[in-house]
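*Asks:* Give me a model of this one.
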Amino acid sequence: MLRVHFTAGDLARTNVADAPDPFWESVLSLHRLRRTEADPVLAGWREHVLAHGLSALRLLLPLVPAHGYFPDFLTPAASTDGFEAGLDALLSTPRARLREQLGRLAGAGPPDPWTRTLAEGSGPAVRRLGAALREHRDHALGPSWPQIRARVEQDRARRARTQWYEGTDALLRTFAPAMRWRAPVLEVDYPVDRDLRLEGRGILLIPSYFCRRTPVALADAELPPTLVYPAQGTCARAERAESAPLARDLARLLGHTRAAVLQSLGGDCTTSELARRAGVSVSSASEHAAVLRDAGLIVSDRRRNRVQHSLTPVGLALRAGARELVPPAVRSPAVPPPGT
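*Replies:* Sure, this is the predicted structure:
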């Protein structure tokens, strides 16, 4: 069992991630590929990845055993800003950290020549790892990203509504039975017995499509506290039935184009990406984003030379009921791969 110890300050700093994390999804998808039991939901996905991504799997699978420890550097905190940000952080992992974490991995099983080479921290080996992660992203995540994002956003919307209206205590209670909130400790079903003391740092809760059983935490307690858990989807038929009345009301309130912009926001995205998803011009996306921001439905932050837009809890609550809002004519024809 994992016991996560909260203080009052930690409750105020507990958040649910805005979008799927491409590196956590990559690592956990490798777990799914290693499992031999049949999973009819993932059967077609598994067949596709094994047919097209073997060269990447030869490098990645030795780093991610079917059970137990895998290196924390494979899931950098920077990946919450997208695949490229996460990859930059991973490629910059200090040699000492590579050596320590891969040494711990080697201690759990027979030595592997590739992991030994990577542990030396040579530039070519690290770049090969980066190329393998990019290839695995393209084959394992890219084609499935619409389903991954939809499942995570459904889960995120429900959790965020609970936290917004009822507080973090109520949010933590929504994770039962796999996690049990007995203030000030969150008890988590976990393969090893350990304690994680937040000590005012808070915790980021990340819903994951490929996390299918017990939650997963970083091994190093000194890293930013993170807990990845299985994202819970909803029945599509029930979701459509519940959303129809709200969709009609929102259509009258927002208009179809602005509704398309609202519905296209999943996780953080730039104005140009928002325009591409909603099927409108960049200037139109910027104008509609400004109106939604003034209404308190989205927030916009400048990061380096880009403006990133994301939904507020109120925006999430509205969007969750708007699945049937946007007609096909104004929807984006394709969902971009993660991190683009």
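
*Asks:* drop to CA atoms for contacts and neighbour counts, all remaining ones
*Replies:* Fine.

*Asks:* Now for the residue of the chain positioned farthest from its centre: which residues touch it?
*Replies:* Most distant residue from the mean C-alpha position of the chain: R252, 32.4 Å away (Cα atoms, centre = their mean). R252 makes contact with no residue, according to Cα atoms under 8 Å, 6 or more residues apart in numbering.

*Asks:* And the next helix or strand past the helix or strand where it lies?
*Replies:* Assigned by DSSP states H and E, R252 belongs to helix 236-254. Using DSSP H and E, the helix or strand that follows helix 236-254 in sequence is helix 256-264.

*Asks:* packing partners for that next one?
*Replies:* helix 271-278, helix 282-294, helix 313-320 (3 or more Cα pairs under 8 Å, 6 or more residues apart in numbering; DSSP states H and E).

*Asks:* try 10 Å
*Replies:* Judged by 3 or more Cα pairs under 10 Å, 6 or more residues apart in numbering; DSSP states H and E, helix 256-264 is in contact with helix 236-254, helix 271-278, helix 282-294, strand 306-311, helix 313-320.

*Asks:* Proceed likewise with the subsequent sequence, for comparison:
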Amino acid sequence: MHARMEGDRVLGAALQPLRTLVPSVGYIPDFLTPPAAGGELSDALDLVRGTPRGRIVRELTRLGERRALPGWTVTLGRPGDEGLAALTRALEAYFGAVLRPHWPHIRAVVGNDIDLRTRTLLDGGTQALLNGLYPLARWNPPVLEVDYPVRRDLLLDGRGLLLVPSFFCWRRPTALADPALPPVLVYPVAKAPLDITRATGEGVVRLLGRTRAAILADVARRDGRTSSEVAEAVGIAPASVSYQIGVLRAGGLVDSQRAGKYVLHAATALGLRLLDAR
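*Replies:* As a prediction, the model looks like this:
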């Protein structure tokens, strides 16, 4: 898939807006994850195209505090600007090239989770449903304590909380960054991890060394890993992990972004291509 995206210039150009606005780690503008009204991709794309200019400015300003943005983002959403249309075309192209072939499986996995949560709610009520989120979250009435990468409090103030199972959410739940938006908690569904076991094959080990190969494989398995989490998984000292991640980052294989008091690491597209090489 990575080779196809690199070799197809039309597809690569279409996806460029996504590379700009959707970092591998850290904040993603909320308007790019609209509510699934209608349940169809076209409905979600309509919501993205209809995002008010003021909201786009606020969220891109927040993103710009974390990474440099190109000039075309300044006019995004202005009357007559085609940036939102290009962005939704990029989302549609990505879905068609990457997700559509696997969509029946993805929908089945998410549907199984919804069936399980629904039965839990009907049999045991809201308390059983929230208790069932453990270990991703802990129900400590009246507070739902979530394993979240940054420290934050979200007050419902009488609003409901929408639970959204996601095939693409790994390890930790996530939520919309803007507390004024309808409260949503996106949590990972149970699924087999991506098959990257060949990452520790002899070819990658000879190239990177066994320790760096193990670190790269670990950050590729889970989106947004802290150095301490990597150290525990790989079995080496945190100081050594920091050094080795620095080497991988300098080689373009790992991306690191600050999220509150944490620094989260993820494999870059180049790192994933290396792990995927046969």
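
*Asks:* Looking at structure 2, name the residue matched to the residue farthest from the centre of structure 1.
*Replies:* Matched to structure 2 by TM-score structural alignment, R252 of structure 1 sits unpaired.

*Asks:* and if you look at E242 of structure 1?
*Replies:* E242 of structure 1 maps onto nothing in structure 2, by TM-score structural alignment.

*Asks:* Then Q101 of structure 1?
*Replies:* By TM-score structural alignment, Q101 of structure 1 lines up with E59.

*Asks:* Isn't its match up against P52?
*Replies:* No - E59 of structure 2 is beyond contact range of P52, at 11.1 Å (criterion: Cα atoms under 10 Å).

*Asks:* got any residues that touch both of the two?
*Replies:* Common neighbours of E59 of structure 2 and P52, using Cα atoms under 10 Å, 6 or more residues apart in numbering, are F31.

*Asks:* So between these two, which is more surrounded?
*Replies:* Ranked by neighbour count (other Cα atoms under 10 Å), E59 of structure 2 and P52 place E59 first, with 17 against 13.

*Asks:* Distance of the more buried one relative to P35 of structure 2?
*Replies:* The gap separating E59 of structure 2 from P35 of structure 2 is 17 Å, by Cα to Cα, to the nearest Å.

*Asks:* Also A44 of structure 2?
*Replies:* The value you get for A44 of structure 2 to P35 of structure 2, if Cα to Cα is used, is 7 Å.

*Asks:* between the two, which one's more packed in?
*Replies:* Between A44 of structure 2 and P35, A44 has the larger neighbour count (other Cα under 10 Å), namely 19 against 15.

*Asks:* Just tell me what that one corresponds to in structure 1.
*Replies:* By TM-score structural alignment, A44 of structure 2 lines up with G86.

*Asks:* Determine the number of other residues adjacent to G103 of structure 1.
*Replies:* That count, for G103 of structure 1 with other Cα under 10 Å as the rule, works out to 16.

*Asks:* scratch that, A180 of structure 2
*Replies:* Neighbour count of A180 of structure 2, defined by other Cα under 10 Å: 10.

*Asks:* What distance do you get for the counterpart of it in structure 1 to L172 of structure 1?
*Replies:* Residue pairing (TM-score structural alignment): A180 of structure 2 is matched to E222 of structure 1. For E222 of structure 1, the distance to L172 of structure 1 (Cα to Cα) stands at 22 Å.

*Asks:* and what of R127 of structure 1?
*Replies:* 39 Å.

*Asks:* Those two - which one has more neighbours?
*Replies:* Neighbours per residue, other Cα under 10 Å: of R127 of structure 1 and L172, the larger number sits with L172, 21 against 15.

*Asks:* so what corresponds to the more buried one in structure 2?
*Replies:* In structure 2, L172 of structure 1 lands on L130 (TM-score structural alignment).

*Asks:* leaving aside the residues next to it on the chain, what's closest to Q263 of structure 1?
*Replies:* R319 (5.9 Å; Cα to Cα, 6 or more residues apart in numbering).

*Asks:* That neighbour is in contact with S264, isn't it?
*Replies:* Yes - using Cα under 10 Å, R319 of structure 1 is in contact with S264, at 9.2 Å.

*Asks:* In terms of neighbours, single out the busier of these two.
*Replies:* Applying other Cα under 10 Å to R319 of structure 1 and S264 shows that R319 carries more neighbours, namely 26 against 22.

*Asks:* Longest helix in structure 1, please.
*Replies:* Looking across structure 1 with DSSP state H, the single longest helix is helix 145-166.

*Asks:* and it with helix 313-320, angle?
*Replies:* Helix 145-166 of structure 1 and helix 313-320 are oriented at 130 degrees to each other (axes from the mean of the first three to the mean of the last three Cα atoms, to 10 degrees).

*Asks:* thinking again about what came up before, okay, and the match of Q101 of structure 1 sits in which element?
*Replies:* Here E59 of structure 2 is assigned to helix 53-64, by DSSP H and E.

*Asks:* Tell me which residues of that helix come out buried.
*Replies:* I56, V57, E59, L60, T61, L63 (16 or more other Cα atoms under 10 Å).

*Asks:* before we move on, the earlier item: roughly how far apart are the match of L172 of structure 1 and A266 of structure 2?
*Replies:* Taken as Cα to Cα, the span from L130 of structure 2 to A266 of structure 2 is 29 Å.

*Asks:* Could you do E229 of structure 2 as well?
*Replies:* From E229 of structure 2 to A266 of structure 2 the distance is 12 Å (Cα to Cα).

*Asks:* okay, and the common contacts of those two?
*Replies:* By Cα under 10 Å, 6+ apart, the residues touching both E229 of structure 2 and A266 are D218, V219.

*Asks:* Around the closest residue to P179 of structure 2 other than its chain neighbours, how many other residues sit close by?
*Replies:* Among residues not flanking P179 of structure 2 along the chain, L154 sits closest, at 6.5 Å (Cα to Cα, 6+ apart). Per other Cα under 10 Å, the neighbour tally for L154 of structure 2 reads 13.

*Asks:* Aligned to L154 of structure 2, what sits in structure 1?
*Replies:* For L154 of structure 2, the residue aligned by TM-score structural alignment is L196.
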